[in-house]
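Colleague: curious how this folds, go ahead:
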Amino acid sequence: MLNEIKQDAQARMAKSIDALRHNLVKVRTGRASTGLVDTIKVSAYGSDVPLSQVAAVSVSDARSLVITPWDKGMVGAVEKAILASDLGLTPNTAGTTIRLNLPALTEERRRELTKVVHGEGEDAKVAIRNIRRDANQHVKDLLKEKKVTEDEVRRAEEEIQKITDKAIKDVDEVVKGKEQELMAV
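Modeller: Below you'll find the predicted structure:
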């Protein structure tokens, strides 16, 4: 019973760290990444669909992305979606190919993005602490139902704390890695 609670907490904390990594992919570092356009929705065939479902996205060099819609009639819709997104990039169209050039980041913009990264890291830490609280509450509920002893509860809480400490350390490492990536010129 206690092992299930600990394993569930560990799995949920790992998912929080994965979500943090996924969110940090969207933070632009000055190096082109197909993850930058993952969240863009294109109005196609009467509904909003992810860009990846209407076009091929590839990295041509360190500072540019190439987007090639599968349907030639979708070029305008893809351009419009990119302009409407919060990327702040202007698409360059040549026939059926759309090129996104990523300008170099200024020092000030790098510092702003670092703050965003730290905010995402803090959100992940809060999520992990909430998972710890839930796990500890489940353990205490088992004590109230007299399914475990107080010694087992204390040991389980210590193990849950160790799992939490490791998860928070992992979050710090992810944030530090992204920060170094941002500050690299």
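Colleague: when you work out contacts or count neighbours from here on, use the C-alpha atoms and nothing else.
Modeller: Noted.
Colleague: which residues touch Lys72?
Modeller: When contacts are counted by CA atoms under 8 Å, 6 or more residues apart in numbering, Lys72 is found next to Thr96.
Colleague: let's see this one next to it:
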Amino acid sequence: MNEEIEFIIDSTKESMEQAIQHLRKQLASIRAGKANPSMLSSVMVQYYGAKTPISQVSNINTPDARTLTIQPFEKSIIKDIEKGIMNANLGFNPMNNGESVIINVPPLTEERRLQLSKKAKAEAEEAKIGVRNDRRNAMNEIKKADLPEDVQKDTEDDIQKLTDSFIEEIDKIYASKEKEIMTV
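Modeller: Prediction:
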């Protein structure tokens, strides 16, 4: 019976950690004014007839805080990389120097900062919803398990404490990202 409780708590914790990892990944793709290779994570390039992530056909570097350089593995796909960046609708204007693609990341306007902050908040809310769904699933499993009432109550309290700690962590991650976005 004790193993069953441990399994429920461990699997719930694992699911909640996945929600946090997903949030971090989503927030990394929201640009905060500084150039970051993860900004191009959604860019797909036409490569030998197949849509391929840009990171699989090139090296992406940040020589300074406002510039991204994309060095393709094959020079013949430079035009395809430019097209992929334009099609991703990220608001970047790629420049081609014959060897690589250079993107100057424009500084964010106040309006754009507010939009990005809202987007980050929405991602944080999605993560909280995921954590709460994991809590609900755990509570249902506890009810299904044939446990004494006091053990069931204690386990539910443990799950709630776990949920509260993950929600708090999500709030901290969001606050950090919001500060990063709003800093000029």
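Colleague: got a TM-score for the pair?
Modeller: Comparing the two superposed chains by TM-score structural alignment, normalised by the length of the second structure, the resulting TM-score equals 0.97, with 181 aligned residues with a CA RMSD of 0.7 Å.
Colleague: the strands in the first structure, which residues?
Modeller: 41-44, 47-50, 55-61, 64-69, 91-94, 97-101 (DSSP state E).
Colleague: most tightly surrounded among the ones you listed?
Modeller: Of all those, strand 64-69 carries the top mean neighbour count, a mean of 22, counting by mean count of other CA atoms under 10 Å.
Colleague: onto which residues of the second structure does that strand map?
Modeller: Residues 67-72 of the second structure are the counterpart of strand 64-69 of the first structure, counting by TM-score structural alignment.
Colleague: got the contact list for the matching stretch?
Modeller: Outside of stretch 67-72 of the second structure, the residues that reach it under the criterion CA under 8 Å, 6+ apart are 35-37, 57-63, 78, 99-105.
Colleague: same question for stretch 130-147 of the second structure.
Modeller: By CA under 8 Å, 6+ apart, the surrounding residues in contact with stretch 130-147 of the second structure are 1, 5, 8-9, 12, 15-16, 19, 152, 155-156, 159-160, 163, 166-167.
Colleague: filter those down to the buried ones and hand me the ChimeraX line.
Modeller: The ChimeraX command for the buried members of these (criterion: 16 or more other CA atoms under 10 Å) is given here:
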select :5,8,9,12,15,16,19,152,155,156,159,160,163,166,167
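Colleague: what's the closest of the contacts of stretch 130-147 of the second structure to Val45 of the second structure?
Modeller: Within those, the smallest distance to Val45 of the second structure is 28.5 Å, found for Ala19 (CA to CA).
Colleague: aligned to the closest one, what sits in the first structure?
Modeller: For Ala19 of the second structure, the equivalent position in the first structure is taken to be Ser16, counting by TM-score structural alignment.
Colleague: just list the residues touching that match, thanks.
Modeller: The neighbours of Ser16 of the first structure, taking CA under 8 Å, 6+ apart as the test, are 124, 127-128.
Colleague: which of the residues you listed are retained in the second structure?
Modeller: When these are mapped onto the second structure through the alignment and contacts are counted by both residues aligned by TM-score structural alignment, their matches' CA atoms under 8 Å, the preserved ones are 124, 127-128.
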